[in-house]
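Peer 1: Provided below for reference: sequence and predicted model.
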Amino acid sequence: MMASSDVNAPELMRHVVYHQFGESDVLQVAESPIPAPGEGQVLVRVHSAGMNPIDWKTRKGLGFAARQIENRLPWTPGYDIAGEVVAVGEQVNTLAPGDRVMGLVGFHADGGAYAQYALARADELAIVPDELDLLAAGGVPVAALTAWQALFEVARLEAGQKVLIQAGAGGVGHFAVQFALERGAHVVATASPSNRDFLAELGVHEVIDYHTTDVAEECYGLDVVLDLVGGETGKRALHTLAESGVLVTIPTVTADEIVSAAEAMGLRAHGMTVRPDVFHLEEIAELIEDGDVRVHIERSFVMEQVQAAHALLEGGHVRGKLVLDCR
């Protein structure tokens, strides 16, 4: 029989947390009360949380997101969620309990995706297509929105143009090659030999082994380069651009130096940070629903394996996405 003092005790949820920046061993699993949605918010029972490079960089205290949370520790990481709505706050009339949703939430300072339950603004969430299971859906928002916004908002990729996508088999890359192909572009991607067949199955026109081939010697006159590697690799790719071409670089730590190098060569380059956009996410969901885009989940981890997951994430060379199974 429940003790009288426990009658009003809040239900608890498990979530990942870190109390200080550091290596993957700072990640711990804790318990906290399940939060209640406020006005304009919904409470989501999280099935999966996508893991992204920004997660390990922030955990190590690197980058702009770390600056925003350094005075808010302990903190629960993660921005990608997919799950089921269990409660809605006031002024929410677009979603209802039972809806299957995914979204880029809590960006940048709130986070909170690595948890059994997460709060999100209703306008951050899109309905998950029936064709996509919720475990895979957690890998979509950050990576797919990054690819979409880089190609179509910043680079303004059009049908018939030639695009090079560096690290085409990765999380952002495997979405980018599919979006570019669906738009009617000629797609070239760099990858390791082990990912050649994977990219060929997606329909990539040319795959370049970055271990053995210099893209600057293999490609020229390109309209768009999507640089998902940064550093010297990003700078080298500038040599593949046509005079009117544009390079979009995603890693923030080297973006300024790549943009400066482009300016010195009389070329255009832009850094970019993803932003939540439910309309873009709905367009992406439609492509998945129609079978034009598929989501590749390389591996899923339960919450107790989060340290190993981050170690793999930080090592790079993951095909597609890693997700945290939060059920």
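Peer 2: Nice, thanks for sending it over.

Peer 1: For the rest of this, base every contact and every neighbour count on C-alpha atoms.
Peer 2: Will do.

Peer 1: Quick check, L199 in contact with A169.
Peer 2: Yes. The pair L199 / A169 is scored as a contact, 6.5 Å apart, by CA atoms under 8 Å.

Peer 1: The two - which one has more neighbours?
Peer 2: Counting neighbours by other CA atoms under 10 Å for L199 and for A169 shows that A169 has the greater number, 28 against 23.

Peer 1: Q166 is in contact with H174, correct?
Peer 2: No. H174 lies out of contact with Q166 (CA under 8 Å); the separation is 10.3 Å.

Peer 1: how much space is there between G139 and A30?
Peer 2: Distance, G139 to A30, using CA to CA, to the nearest Å: 23 Å.

Peer 1: okay, the two: which has more neighbours?
Peer 2: The neighbour count for G139 versus A30, taken as other CA under 10 Å, is higher for G139 (31 against 14).

Peer 1: three-state assignment of the more buried one?
Peer 2: Classification of G139 using DSSP: H, G, I helix; E, B strand; the rest coil returns coil.

Peer 1: OK, contacts around it?
Peer 2: Contacts for G139 (CA atoms under 8 Å, 6 or more residues apart in numbering) come out as 48-51, 80-81, 295, 297, 321-323.

Peer 1: got it, and Q41?
Peer 2: 88-90, 92, 119-122.

Peer 1: Contacts for stretch 150-157 next, please.
Peer 2: 176, 180, 185, 223-224, 226, 246-248, 270, 272.

Peer 1: Quick check: G40 touching R121?
Peer 2: Yes. Using CA under 8 Å, G40 is in contact with R121, at 5.9 Å.

Peer 1: With neighbour numbers in mind, choose between those two.
Peer 2: In this view G40 and R121 are compared by other CA under 10 Å, and R121 has more residues nearby, 20 against 15.

Peer 1: So that one sits against G38, correct?
Peer 2: No. Using CA under 8 Å, R121 makes no contact with G38, being 9.1 Å away.

Peer 1: Helix or strand: which one has the residue nearest to M102 when sequence neighbours are not counted?
Peer 2: Spatially, and ignoring its direct neighbours in sequence, M102 is nearest to A82 (4.1 Å; CA to CA, 6 or more residues apart in numbering). Taking DSSP states H and E as the criterion, A82 maps to strand 80-88.

Peer 1: What's the first helix or strand after that strand?
Peer 2: strand 100-104.

Peer 1: Could you tell me the angle between that following strand and strand 80-88?
Peer 2: Using axes from the mean of the first three to the mean of the last three CA atoms, to 10 degrees, the inter-axis angle of strand 100-104 relative to strand 80-88 is 130 degrees.

Peer 1: Check which helices and strands strand 100-104 is in contact with.
Peer 2: Contacting strand 100-104 under the criterion 3 or more CA pairs under 8 Å, 6 or more residues apart in numbering; DSSP states H and E are the following elements: strand 80-88, strand 125-127, helix 141-148.

Peer 1: could these be laid out in CSV, adding distance to E263 and mean neighbour count?
Peer 2: Below are the helices and strands packed on strand 100-104 laid out as CSV (distance: least, CA to CA, whole Å; neighbours: other CA atoms under 10 Å):
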stretch, distance to E263, mean neighbour count
strand 80-88, 34, 26
strand 125-127, 38, 23
helix 141-148, 23, 25
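
Peer 1: take the one below as the second:
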Amino acid sequence: MRIITQHSYGGPDVLTVEDAPEPRPRPTEVLVRVEAIGLNPLEPRLRAGEFPLLGPPPFVLGWDISGVVETAQTWRFRPGDEVFGMPLFPRAANGYAEFVAAPALHLVRKPASLSHVEAAALPVVGLTAWQGLVDLGGVRAGDRVLVHGGGGGVGHVAIQLAKSLGAHVITTAADAFGLGADEVIDYRAVDFTEVVSDVDLVLDTLGGDTAARSLSVLRPGGHLVTAVAEEDEELIAKFEAAGMRFSGIAVEPDPVALRGLVALVERGELRVRVQETFPFERIADAHRVIEGGHLRGKVVLTV
């Protein structure tokens, strides 16, 4: 099979397509013939060596996959089943490959209403949004929710998920129209701290000073959930001193949440926005697009 690997840290050109043996699924695992691979902003940072999540090269990046079960060492799936998921994160899943061996519990059946490209775009961002809003945030009908970065991968799913929960959704974005937010604040022209107040929950997907500035828009006892500043001790102390809740989220494989997302898709309450697709061989170009920032949805590789 072909894989995309790297033998050193560096820019997009360190990513190379090479031949490798097919993986062998262990008991409780399946071998997936991959049709599409979702890419995430974390991956260029790992490629460049910003932090050693996978240890030193060589390694194979990638977690979001959608494809067809080739062989199954489990009763949960049979050969021919179409599946998708985010196996093994944060351990290496070797997702940039034509075949991936994955735990059956980290995958769910792909609904017919989702293409493989759309399905591959959903797991990391969908699970981050679900675990942030549902599991950690406990969002309920009538809550006021502020989603930062509403045009991006996590943000555009979070808007739709929060709306499905009955929340009043505000987002900061250059382009989040058509996703159901009640209020869209163009961050290029407006300071959100001057126009937003009494928010029950803020979902931060941007980092920088966004989380700290969000303190002023929360109601007393409000809750910040961040996917990018979860270990900022100074920020945590600031929120706690103000009587606010602070939660950091590191996404985990979760088939229950994935099935919840599938149910929203099938009810027409969630659609996945794909900005651009690239063939497997153009992985370097795909990474350049991600590093360019200002994404409107997800970037996906087709295999």
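Peer 2: Sure thing, it's come through. The structure displayed is predicted, hence computed values, not measured ones.

Peer 1: Would you pull the TM-score for this pair?
Peer 2: The pair, once superposed, lands on a TM-score of 0.96 when counted by TM-score structural alignment, normalised by the length of the second structure; 303 aligned residues with a CA RMSD of 1.4 Å.

Peer 1: how about the helices and strands packed on strand 100-104 of the first structure, which one is nearest Q307 of the first structure?
Peer 2: strand 80-88 (17.7 Å; CA to CA).

Peer 1: average gap between the closest one and the second structure?
Peer 2: Strand 80-88 of the first structure differs from its equivalent in the second structure by a mean of 0.5 Å after superposition (mean CA distance after the TM-score superposition for the first structure).

Peer 1: Where does that strand end up in the second structure?
Peer 2: Mapping strand 80-88 of the first structure onto the second structure (TM-score structural alignment) gives residues 64-72.

Peer 1: Tell me how far that stretch lies from the chain's centre.
Peer 2: 19 Å (CA atoms, centre = their mean, to the nearest Å).

Peer 1: roughly how far apart are the residue nearest to M102 of the first structure and A216 of the first structure?
Peer 2: For A82 of the first structure, the distance to A216 of the first structure - CA to CA - is 39 Å.

Peer 1: Could you do T252 of the first structure as well?
Peer 2: 22 Å.

Peer 1: what lines up against E22 of the second structure once you look at the first structure?
Peer 2: In the first structure, E22 of the second structure lands on I34 (TM-score structural alignment).

Peer 1: average offset between the longest strand along the second structure and the first structure?
Peer 2: Across the second structure, the strand with the greatest residue count (assigned by DSSP state E) is strand 29-39. Its aligned residues in the first structure lie a mean 0.6 Å from strand 29-39 of the second structure after superposition (mean CA distance after the TM-score superposition for the first structure).

Peer 1: For the equivalent of D25 of the first structure over in the second structure, which non-adjacent residue is closest in space?
Peer 2: Counting by TM-score structural alignment, D25 of the first structure corresponds to D13 in the second structure. Among residues not flanking D13 of the second structure along the chain, A284 sits closest, at 5.8 Å (CA to CA, 6+ apart).

Peer 1: same deal with E118 of the second structure?
Peer 2: That would be V272: by CA to CA, 6+ apart, it lies 6.0 Å from E118 of the second structure.

Peer 1: Please identify the helix or strand for that neighbour.
Peer 2: Applying DSSP H and E, one finds V272 of the second structure in no helix or strand.

Peer 1: what residue of the first structure takes the place of G150 of the second structure?
Peer 2: So G150 of the second structure corresponds to G168, using TM-score structural alignment.

Peer 1: Now do the SS call for that match.
Peer 2: coil.

Peer 1: Hmm, it is touching D197, no?
Peer 2: No. Using CA under 8 Å, G168 of the first structure makes no contact with D197, being 11.9 Å away.

Peer 1: the more surrounded of these two?
Peer 2: Neighbour count, other CA under 10 Å: between G168 of the first structure and D197, G168 has more, with 32 against 12.

Peer 1: From L157 of the first structure, how far out is the more buried one?
Peer 2: Going from G168 of the first structure to L157 of the first structure by CA to CA gives 16 Å.

Peer 1: And R24 of the second structure, how far from E70 of the second structure?
Peer 2: 11 Å.

Peer 1: anything in contact with each of those two?
Peer 2: Contacts common to R24 of the second structure and E70, judged by CA under 8 Å, 6+ apart, are L31.

Peer 1: ok, which stretches of the stretch 101-250 of the first structure are strands?
Peer 2: Taking DSSP state E, counting those that start in this stretch as the test, the strands found in the stretch 101-250 of the first structure are 117-121, 125-127, 162-165, 186-191, 206-209, 222-227, 241-249.

Peer 1: for those, which one sits closest to I284 of the first structure?
Peer 2: I284 of the first structure sits nearest to strand 125-127 of all the strands of the stretch 101-250 of the first structure, at 9.8 Å, using CA to CA.

Peer 1: Kindly name the residues of the second structure that line up with that closest one.
Peer 2: Counting by TM-score structural alignment, strand 125-127 of the first structure pairs with residues 107-109 of the second structure.

Peer 1: Same check on stretch 43-56 of the first structure?
Peer 2: Under TM-score structural alignment, the match for stretch 43-56 of the first structure is residues 31-44.

Peer 1: What residues of the matching stretch count as buried?
Peer 2: For stretch 31-44 of the second structure, the neighbour count (16 or more other CA atoms under 10 Å) marks 31-41, 43-44 as buried.

Peer 1: Pull the residues that contact it.
Peer 2: Residues external to stretch 31-44 of the second structure that are found in contact with it (CA under 8 Å, 6+ apart): 12, 23-25, 61-72, 95-102, 116-117, 120-122, 124, 287, 290-291, 298-303.

Peer 1: chain center to it: distance?
Peer 2: 11 Å.

Peer 1: same thing with stretch 232-252 of the first structure?
Peer 2: That offset, for stretch 232-252 of the first structure, works out to 21 Å (CA atoms, centre = their mean).

Peer 1: Stretch 213-220 of the first structure now?
Peer 2: 28 Å.

Peer 1: just checking, what residue in the first structure corresponds to I4 of the second structure?
Peer 2: Alignment note (TM-score structural alignment): I4 of the second structure maps to V16 of the first structure.

Peer 1: My guess is A147 of the first structure contacts Q178. True?
Peer 2: No. Using CA under 8 Å, A147 of the first structure makes no contact with Q178, being 9.6 Å away.

Peer 1: Need the residues touching each of those two.
Peer 2: Residues touching both A147 of the first structure and Q178 (CA under 8 Å, 6+ apart): there are none.

Peer 1: follow-up on the earlier one: wait, what's in contact with the residue nearest to M102 of the first structure?
Peer 2: Contacts of A82 of the first structure (CA under 8 Å, 6+ apart): 46-49, 100-103, 128, 134-135, 137-138.

Peer 1: Fine by me, we can end here.
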